[in-house]
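In: For reference, the sequence and a predicted model appear below.
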Amino acid sequence: MTEKISVIIPVYNVENQLQTCLDSVLSQTYQNLEIILINYGSTDNSDAICRSYAARDSRILYFKKDNGGLSDARHIGIRQAKGTYVTYVDAEDWVEPTYLEELYKTLQAHKADIAVANYSVYKESEDLFYFYIKDEDYYEQVYSPAQIIDGLFEETNNINIALISATGKLYKRSLFNDLLFPKEHAGEDGFFNLKAYLMSERTVYLNKGLYVYRESPEMPSATWMQDWMMTLVYAMEERLAIVASHGFPLEKYMVTYRQMLEACLKNVEEQGLRDSDAYRSIQEKFQVLSLAPQRYETKKRAIVLAANYTYVDQVLTTIKSIVFHHRNIRFYLINDDFSQEWFRGLNRHLAAFGSEVINCRVDSSHIKQFKTNSNYASYLRYFVADFVSEERALYLDSDMVVTGSLEDLFTLDLQGRPLAAVRDYAVQGQDRQAMFDAGFMVIDTAYWKQYNMRRHLIDMTSEWHDKVPFAEQSILNMVFCNNWLTLSFDNNYAVTKSSLSGYHLPNGQDYPKVLHYTSHRKPWLPLACQAYREVWWFYAQMDWSGVAENAALLPLSEDMIYPKGRPFTCLVYTNISEIPHLTDLILALPKVQFKIASRQHVTDKLAQLITYPNVTVYSAIAGLNGLDLELVRTSDLLLDINPGRKVVEILDAFRFENKPILGFEDLKSTKHNQQTYSRDRWKEMAETIRQMRKKSL
C-alpha cells in the first residue's frame, strides 16, 4: 500500500457527528492517507474539533473558509490533494474500517479508474440500520461507460443511488484534471459522476455497505422552494444533454425527468406556490413532455426469429430495424448454434431500449422429430409456441427489415384463427386455393399450444416433405388451410412479387412497412438484384447510437437514409458489357452515382465496376417491374451510351417523367429527345452532367 489516498471531508455545522467520522477515517486499515478538512463557515464547535484532530495527527490538513457551499469546499479539497487517489466523505457520515483498503484493492485488480462501494443507512433517531447489505450478497461488477448508463437505473440494493452520489467512491486523482463539481448546483453529485464515468475506461462496483450514511434529525431536510427546485430541474436537463451528446438512449432518463417534474409540481402545490414563476415554468415543461408518447414500459411484446449462425448479420439487421421503430420488445431467437456470449452482448444493447433477446435453443431431439430434404432451419418456426410465453407473437424471417410501427398487429383481432399472414401472390395451393407467405405471421400462441400445432406440423412434414413444392411453406399452408386471416401486402412486401399484388404505397409512407427480400435475390450480395437494397444496408450499417436517434419512433423516411439528399444519379440500362467511355465518366464524376442495370447476368467486366465507390451494378433483373420503377424514380438522368438493343420501356419512362436522356449520336437507335454527343466529346457530356448535379443541389 504505497500509493497515497486523499480523503476530502467538507465540514459544516456537524459538531455532534464529526468525531465519529474522523475516528472512522483514522482507523482505516489502509494507512497511507492525507485527510483534508474544509470547514466552510461552520458556526458551531466544528472548528475546535477540526483543530484538535489536526494537532494530533500530521496526516490531517485543516482549512477554514467562508461559506461558499459544498461544491466550493470540494474544489478546495481537490486542489490541495496530493494523493494518487481521492475519496469524499461527508462529515456527518462514517466509513467501515476496510473502506479504503477494499476499494483500493478492487480498483487495482480490475485496472479501473473508479471504485464504488454501496452503503448502509443509519437512522439516528431510532438507533437503527434500516438499509444494510449482507456479507453473503457480495459481488463485484465492472462497467464500461456505456454499461454504467444502464446501471444508473438499477434499483436493486439501491445501486443507482450508490453510483450517483459523490461519497463511497475511490477516484483516480487524474480524473479531476478536467472535472469540477458544479458550483451552487442542486444534484451536483449526479452531474459530476455522470461526466466522470463517461471519461473513465472502466468502473468497478462492490456490492458491500462500506460507507454509512447517517440520517439525523439535526440535519436540514430538503425544502422544495422555488430556486432549489428550478436548479434541480436544470441539473437533470444538463444530464440529459450529456447523455444525448454521447449517443446513449434517453428513454429511461426521460422517465426519471417526467417523475421529477411531477414531484416538483406536487410539492409546490402543497406549499401553496401555484402562482409562482417556478410552478408555471415546471408545469410548462411537463405539459410539453406529456405531448410525447411514453416509450419505456415494463410489458413487452413478443417477436420471434429463427436462424442458424451463418445468418447472424441478417438476424442483427432485422433486430435493429425493429428496435429503430419500437421499444419494449422481447425477441425470441430459435436456433441451435448461437453462442451465449452473443446473446449477452446483444442484451447489453437492447436493455437501453427496454428490450431483450431470449436464447431459444433447439437440439437434435427437436430436429429428429421430423424428416426433411430441406434446410432444417426453415422449420424452426414450428417451435414458436414451445418458447413464447406471451399469447400473441409476430414471426419474421431474417431476410426482412421493418420500416415502421407494427403495434397494431399485437392487438389485431384474429377472429379465432391461429394466425394472420400476407397472401403469396406467386403461388397457389391445390384447387387454386390462395396460399400465405410464411415469412411473416401474426401467431396466436395460445391456440398453437392448445391444439399442439407443432405436433401436427411435424407429422405433416414427415409425411409430405418430399411431395410438396415449397418446403415448410407448403406444410404450413396444408395445416392451416383456409384458417388464416389475410394481412395487407404492406406487412410483407416481397420485393420480387410486388407487381403481382396490385400494391400501392400507402399515403405518407416512403417505404413498405415490412420489406421481405425473397428468393436468392439478397441485398447483402455484391451485385444488386432487387428493389430497396439501400434500406437493408441502412439498418445493417447502423450502430446502436444510430438506433437510439429515432427517439420519436418515426417510420423510415428517405431523408433518414439520405440526410443530405439522395445523390445525383445516372442510370445505364444495358444488355452489352462493352460501353464506350463508361469508366471515363465514372472517374470524371466521383460525386455522381452510377447505376448500371442489366436484365441478363452481367459479365465480369461490368461486375468489376463495383470497385468504384460511386457505382452499383444490377444483374439479372428481368421481370422485376418494381425494380425498374425504382431505378427510374431514383435516377436523375439516363445515359443512352450502350450499343445493342435498347430497353424501350425505360427510355419511354424517362421521357414520360420529363427526365433528361444523354447519349452518343452513333449509338442512339430510338428518338426519345436525347441530348447527343459524338463519342470523342465525352468530356463535354461529363461537364453537362456536372452542371446538372450542381443545379440539383
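Out: Nice, I can see it.
In: Only C-alpha atoms from now on, for both contacts and neighbour counts.
Out: Will do.
In: and Leu394, what does it touch?
Out: Contact partners of Leu394, counting by C-alpha atoms under 8 Å, 6 or more residues apart in numbering, are Ala302, Ile303, Val304, Phe410, Phe440, Met441, Val442, Ile443.
In: Determine how far the host helix or strand of the second one lies from the middle of the whole chain.
Out: According to DSSP states H and E, Ile303 maps onto strand 301-306. Here strand 301-306 is found 17 Å from its chain centre; the criterion is C-alpha atoms, centre = their mean, to the nearest Å.
In: what about the helix or strand following it, distance to the chain center?
Out: Remark: after strand 301-306, the chain's next helix or strand is helix 312-325, criterion DSSP H and E. Centroid displacement of helix 312-325 relative to its chain, using C-alpha atoms, centre = their mean, is 10 Å.
In: For the helix or strand following helix 312-325, which helices and strands make contact with it?
Out: Counting by DSSP H and E, the next helix or strand C-terminal to helix 312-325 is strand 329-335. Strand 329-335 sits against strand 301-306, strand 356-361, with contacts defined as 3 or more C-alpha pairs under 8 Å, 6 or more residues apart in numbering; DSSP states H and E.
In: about what we covered before: how about the contacts of Leu394 in JSON lines, adding distance to Ala112 and neighbour count?
Out: Output for these, formatted as JSON lines (distance: C-alpha to C-alpha, whole Å; neighbours: other C-alpha atoms under 10 Å):
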{"residue": "Ala302", "distance to Ala112": "38", "neighbour count": "22"}
{"residue": "Ile303", "distance to Ala112": "38", "neighbour count": "24"}
{"residue": "Val304", "distance to Ala112": "39", "neighbour count": "25"}
{"residue": "Phe410", "distance to Ala112": "44", "neighbour count": "17"}
{"residue": "Phe440", "distance to Ala112": "46", "neighbour count": "24"}
{"residue": "Met441", "distance to Ala112": "48", "neighbour count": "25"}
{"residue": "Val442", "distance to Ala112": "47", "neighbour count": "24"}
{"residue": "Ile443", "distance to Ala112": "47", "neighbour count": "26"}
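In: alright, now check it against this:
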Amino acid sequence: MQKGRVSVVVPIYKVEKYIHRCIESILNQTYFNLEIILVDDGSPDNCGAIAESYKKTDPRIKVIHKENGGLSDARNHGMKRATGEFTMFVDSDDWLENNMIERLVKCSLAYQADVVQSAFYYAHDDKLLLDNRYHNKNDTPTKLDNRKLMYELVINERVKNFAWGKLYKTKLINDIPFQKGVLFEDVFWAHQVMHRVENFVLLHKPLYYYYQRDDSIVAAYTPRNLDIIKGLKERHRFIEEFHQGLTDESYKAILKMSFIHYNLLLFNRKKDKNGLHKKEIQSYITENYYKLRRAVMDDKTLRKQLYIFSLHPYLNVLFPGVRKVMRMARILPKPVGLKQEVSSE
C-alpha cells in the first residue's frame, strides 16, 4: 500500500447530469496524493466517455469499464484496484468540500483512527440541510472505542451505516466485499467493518454533500426496498453473536423499519401480489413479539406502535398521522428537525 495515498472509489451509472460536479470536487482537493478510481458500471449514457476524458487530463485517475453489476459490484472492483493506505467511497451524484480528504487524513493520523467520518449535508437543489442535534460544526472531534461505536452504528444516529463520507484504513476493509445483488448494501457491510475498529473519530464539520433527488419514495417503491430489512436481520444475527448487549437496540431498528415498509406496501398494494411481503413482516413481528416488546420497554412511542400493530396491522398506518395532528395541537412536542443552510450551488 502506498503510504499516505488515498484511493477514492467512485462507482458510476447513469449520472451524466451529475458526474462532472463529483469528479471535479475530487480533483480540486487540497490533498494531492490521490488515486481516483472511476468504475463505469456499464452505464448506458456518456458516463464512460466522460470518465475517459478526465483520465486524459490527470494521471491520478484510473478508469474501469465493466458490465453492469450494481453498486456493490462496482465498489468491489474499485477496492481490488486500490493501492492507497486509505480508501474512500464517493457516490457519483454527491460531491466533497475541497479540503475534506486533507482534514480526514490529518484526523486519522492525529487520533490514530481506523475510520474517520465527517458530518454531511443533505443537499437539495435549492437548500442544504444539516443534522446538528448532537454537535455543532466547530465542536472538537469525538473519539469512539469499539463498544460505543457499535452502539452508535446500530441506532444509526451519529454513526451512519453509509459507506461514503468516511476515510478507512485500506487494510481494514480490503477483504470485506460488499454483498452483490442487494439494495442498501451498506447495511450488510458496515457492521462487519466496524466490528474490527479500535478507534473511530467523528468530525462535526460537514464536508460531504449527499445529493437528494426529487423522486418520491412512495412512487418509486418496489419490494426490492425490503432488502434493508433483510440486511438488518443479517446484522442482528451478527450482533447476537458478537455484541449481545446491543440485541434490544438491534430489535428496535428492525421493528422501526418493518413499520415503515409495512405502510409503504399498503400504499403500493399492486406491487405486493397477494400481500405476501406484508404477511412476511407481520409474521416476523408476531413470531418475535415478546422479544420485541421487551426491547421497546424503554421507548414509549415504539411500545405504543407495537401494541397498535398487534391489534391490527392496518392501524399502524394511522399512527404517524395521529401523532402529526397531536403535534399540531401541541399535545406532543414537535420533532427536532434539520437545520437549513444556504445552498452552495
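Out: Perfect, thanks for sending it. What you see is a predicted model, and the numbers here were worked out from it, not measured in a lab.
In: CSV please, covering the helices and strands packed on strand 329-335 of the first structure and showing distance to Thr84 of the first structure.
Out: Putting those into CSV (distance: least, C-alpha to C-alpha, whole Å) gives the following:
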stretch, distance to Thr84 of the first structure
strand 301-306, 49
strand 356-361, 40
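In: Would you tell me which one of those strands is buried the most?
Out: strand 301-306 (a mean of 23; mean count of other C-alpha atoms under 10 Å).
In: other SSEs contacting that one?
Out: strand 329-335, strand 392-396.
In: can you tell me what part of the second structure the longest one aligns to?
Out: What that stands for is strand 329-335 of the first structure. Aligned by TM-score structural alignment, strand 329-335 of the first structure falls on no residue of the second structure.
In: what residue lies at the spatial centre of the second structure?
Out: By C-alpha atoms, centre = their mean, the second structure has its centre lying nearest to Phe162, at 2.4 Å.
In: Tell me the residue in the first structure aligned with that residue.
Out: So, by TM-score structural alignment, Phe162 of the second structure is matched to Ser165.
In: so its match sits right up against Phe192, yeah?
Out: No: using C-alpha atoms under 8 Å, Ser165 of the first structure makes no contact with Phe192, being 9.0 Å away.
In: helix/strand/coil for the residue mapped onto Glu201 of the first structure from the second structure?
Out: Using TM-score structural alignment as the criterion, Glu201 of the first structure maps onto Glu198 of the second structure. Assigned with DSSP: H, G, I helix; E, B strand; the rest coil, Glu198 of the second structure falls in the coil class.
In: separation between Glu198 of the second structure and Gln112 of the second structure?
Out: Distance, Glu198 of the second structure to Gln112 of the second structure, using C-alpha to C-alpha, to the nearest Å: 9 Å.
In: now swap in Ile239 of the second structure and tell me
Out: 26 Å.
In: Please say which of the two ends up with more neighbours.
Out: Ile239 (21 against 14; other C-alpha atoms under 10 Å).
In: hang on, the more buried one packs against Thr247?
Out: Yes: at 6.3 Å, Ile239 of the second structure counts as touching Thr247 under the criterion of C-alpha under 8 Å.
In: And for Met194 of the second structure, nearest residue in space, chain neighbours not counted?
Out: Closest residue to Met194 of the second structure apart from its sequence neighbours, by C-alpha to C-alpha, 6 or more residues apart in numbering: Met150 at 6.8 Å.
In: I'd assumed His195 was in contact with that neighbour.
Out: Yes: assessed by C-alpha under 8 Å, Met150 of the second structure is found in contact with His195 at 7.1 Å.
In: between those two, who's got more neighbours?
Out: Ranked by neighbour count (other C-alpha under 10 Å), Met150 of the second structure and His195 place Met150 first, with 21 against 16.
In: List the buried residues in the helix or strand hosting Tyr53 of the first structure.
Out: In the assignment (DSSP H and E), Tyr53 of the first structure maps to helix 46-56. Buried residues in helix 46-56 of the first structure, defined by neighbour count with 16 or more other C-alpha atoms under 10 Å: Ser46, Asp47, Cys50, Tyr53, Ala54.
In: I'm done for today, thanks for sticking with me.
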